[in-house]
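[1] sequence plus the predicted model coming up.
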Amino acid sequence: MKIISYNVNGIRSASTKNFFCWLQSTDADMVCMQEVKALPVQIPEIIALIEQLGYHHYWFPAEKKGYSGVAILTKIKPNHVEYGCGEEWIDMEGRILRADFDTFSLMSVYLPSGSSGDERQVKKYAFMKFFDGYIDDLRKEHPNLIISGDYNICHTSMDIHNPKSNANSSGFLPEEREWMELFLNRGFIDTFRHFNKDPHNYTWWSFRANSRAKNLGWRIDYHLATVPMLERLKRVIILPDAIHSDHCPVLLELNPA
């Protein structure tokens, strides 16, 4: 089973860059998208393409137009889809969507960015605090859980091209990195690092200074899996040659249950 996580930075924009030809070539079973920046009613042509590729599709957009929003595409119809998390401001921004299947649950998540200023950084910390308790409760009912998405956090210095100059940058702040460490230690696997311990593997690049061509990036997109999923992990790879966004997709493959 192939699961892709991809911050598309606008599904309409990505669709103009051969996104759907690329998606078809991946033969992915499930796709978690972040920053879709659209309501389904605004993109009928895109919805038609998704359905032609054989996907059921579920969307949780932000109330603000052209902002945030998550989606899950899946060739396997879920038993249940949970829209949001019940926290009003988070749900208004369209940041959490979950699909439950027979043997595991899959979540598409988009953590806030704090790069635009102190107010948004405070919101990011509030999300992180809420998310801890929310996931702790959720795992009691859904112990086989994969949380895929854009966390807007580099976990270690290996996950960012210049840790010294970015020491005070949102996304690499000590408090954010500590949160990620504690979150993983509560029973999650960073699936990419489970297979690959090498540096210079990134999932996001600034549009400035030719950063992508120089591979001056950040690894902020993850598939985090609960420990009971360990034996099902087959491989995880970053796909930097897929260029439809300032992010790139991350592919997780699972063994049969």
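    Yes, it's here.

[2] can we go C-alpha only for contacts and neighbour counts from here?
    Will do.

[3] now do the helices in the stretch 101-250 of the chain.
    Secondary structure of the stretch 101-250 of the chain by DSSP state H, counting those that start in this stretch: the helices cover 118-141, 174-185, 191-195.

[4] take these and lay them out in TSV including distance to residue 11 and mean neighbour count.
    Rendered in TSV, the data for the helices of the stretch 101-250 of the chain read as follows (distance: least, Cα to Cα, whole Å; neighbours: other Cα atoms under 10 Å):
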stretch	distance to residue 11	mean neighbour count
helix 118-141	24	14
helix 174-185	28	15
helix 191-195	25	16
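
[5] can you tell which of those is closest to residue 80?
    Shortest separation from residue 80 across the helices of the stretch 101-250 of the chain is recorded for helix 118-141, at 13.1 Å, computed as Cα to Cα.

[6] also this one, for the comparison:
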Amino acid sequence: MRIISLNVNGVKAAAERGLFDWLRTQDADVICLQDIRVTAPELEQDPYWLDGYWQYCFEAETPSQGGVAIYTRVAPKAIIMGLGFESADRYGRFMQADFDKLSIGSLLLPSGRDGDADLNQKFKFMEDFANYLNKQRRKRREFIYCGSLYVAHLKLDVKNWRDCQNEPGFMAPERAWMDEIFGNMGYVDALREVTRESELYSWWPNSEQAENLNLGLRFDYQFLTPGLRRFVKQAKIPRNARFSQHAPVIIDYDWTLSI
């Protein structure tokens, strides 16, 4: 099973840069997109339609302010939209596809990089989502969350980590939140399960210098319940596949989707 996760920063612009032509060559079983910025009826039209996939969308109340989507080759047993709290559901920040013994979610956090109000919204979302994740661990099924989290967890996930410690995305409270998820809660960072390679970044500032010097951060993840740890086969973040400020996170699992 191959899962691709990508924050598109607006699916219209990403499509114009060739996203869907690229996706058709990737042999993905599930594709999770974040920050689509369109309505569900718009996403069902060309050029966003992918033959051979079931397609689902949870749009933001104001479509230009978020939204997530899931494409899957296997029809899910159920689709769940929203997390039940305002900071998530108003902006279409989460949806989940349920299969046999496995659920896959597409998740978008506030970036926190657009001023104090955005950062405060991010911290509130993180608190509410941590409570949600804690409850999910009690369920008798496995979960894969494909998330654009806008948080770099470790020093090796940031090019110049010393310079980023006071910036949203690598602040101490954000990293502590990640420590809790991957520590006490027991969730697994799929990429770090198979590689400790540095400079595997998924987001870069919009500047020529950032591109040339690879001044990136790893803001995008696939994280899992611990029962899936042994099923992670390989992971990559291809920097040359760029359709937004983010690069896609591609994980292959020794798992077959079924209903």
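    Arrived safely, thanks for sending. Predicted model, so just to flag it, every value in this text is computed and none were measured.

[7] circling back to that earlier point, okay, the helices of the stretch 101-250 of structure 1 in JSON lines with distance to residue 226 of structure 1 next?
    Putting these into JSON lines (distance: least, Cα to Cα, whole Å) gives the following:
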{"stretch": "helix 118-141", "distance to residue 226 of structure 1": "9"}
{"stretch": "helix 174-185", "distance to residue 226 of structure 1": "9"}
{"stretch": "helix 191-195", "distance to residue 226 of structure 1": "10"}
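
[8] between those, which one is closest to residue 73 of structure 1.
    Between residue 73 of structure 1 and those, the tightest spacing by Cα to Cα is seen for helix 191-195, at 20.6 Å.

[9] distance from that closest one to structure 2 after superposition?
    Relative to structure 2, and after both are superposed, helix 191-195 of structure 1 has an average distance of 0.9 Å to its aligned residues, where the measure is mean Cα distance after the TM-score superposition for structure 1.

[10] and for the one residue sitting closest to the centre of structure 2, nearest residue in space, chain neighbours not counted?
    Centre of structure 2 computed as the mean C-alpha position; nearest residue by Cα atoms, centre = their mean is residue 147, 2.2 Å away. Taking Cα to Cα, 6 or more residues apart in numbering as the measure, residue 147 of structure 2 lies nearest to residue 107, with 4.4 Å between them; neighbours along the chain are not counted.

[11] re earlier: go ahead and confirm the residue nearest to the centre of structure 2 touches residue 104.
    No. Taking contacts as Cα atoms under 8 Å, residue 147 of structure 2 lies outside contact range of residue 104: 10.5 Å.

[12] would you pull up how far the helix or strand where residue 46 of structure 1 lies lies from the middle of the chain?
    Secondary structure assigned from DSSP states H and E places residue 46 of structure 1 in helix 44-52. The offset between the C-alpha centroid of helix 44-52 of structure 1 and the centroid of the whole chain comes to 22 Å, using Cα atoms, centre = their mean, to the nearest Å.

[13] thinking again about what came up before, compare the helices of the stretch 101-250 of structure 1 and give me the one nearest residue 67 of structure 1.
    helix 118-141 (14.2 Å).

[14] what's the matching range in structure 2 for that closest one?
    Aligned using TM-score structural alignment, helix 118-141 of structure 1 spans residues 116-139 in structure 2.

[15] distance from the matching stretch to the middle of the chain?
    Taking the mean of its C-alpha atoms, stretch 116-139 of structure 2 sits 15 Å from the chain's own mean (Cα atoms, centre = their mean).

[16] so what touches it?
    Surrounding stretch 116-139 of structure 2, the residues in contact under the criterion Cα atoms under 8 Å, 6 or more residues apart in numbering are 83, 85, 87-88, 109-113, 168, 177, 181, 185, 225.

[17] ok, those residues vs residue 142 of structure 2, which is closest?
    For these, the residue nearest residue 142 of structure 2 by Cα to Cα is residue 225; the value is 5.7 Å.

[18] quick one: what's aligned to that closest one in structure 1?
    Pairing criterion TM-score structural alignment: the partner of residue 225 of structure 2 within structure 1 is identified as residue 226.

[19] surely its match and residue 143 touch.
    Yes. In this structure residue 226 of structure 1 lies within contact range of residue 143 using Cα under 8 Å: 7.0 Å.

[20] the nearest residue to residue 35 of structure 1 once chain neighbours are set aside: neighbour count?
    Residue nearest to residue 35 of structure 1 in three dimensions, not counting chain neighbours: residue 68, with 4.3 Å by Cα to Cα, 6+ apart. Neighbours of residue 68 of structure 1 under the rule other Cα atoms under 10 Å: 25.

[21] ditto for residue 255 of structure 1
    The burial count assigned to residue 255 of structure 1 is 13, neighbours taken as other Cα under 10 Å.

[22] residue boundaries of the strands in structure 2?
    2-7, 30-34, 54-58, 68-72, 78-81, 94-99, 102-108, 142-148, 188-189, 220-224, 232-236, 249-253 (DSSP state E).

[23] which among those is found nearest to residue 200 of structure 2?
    With Cα to Cα, the closest approach to residue 200 of structure 2 among those belongs to strand 232-236: 8.0 Å.

[24] and the angle from the closest one to strand 249-253?
    160 degrees (axes from the mean of the first three to the mean of the last three Cα atoms, to 10 degrees).

[25] mind listing residues that contact strand 232-236 of structure 2?
    For strand 232-236 of structure 2, using Cα under 8 Å, 6+ apart, the contacting residues are 190-191, 193-195, 249-254.

[26] what do you get for stretch 67-78 of structure 2?
    29-38, 52-60, 91-95, 97-100, 106-108, 257-259.
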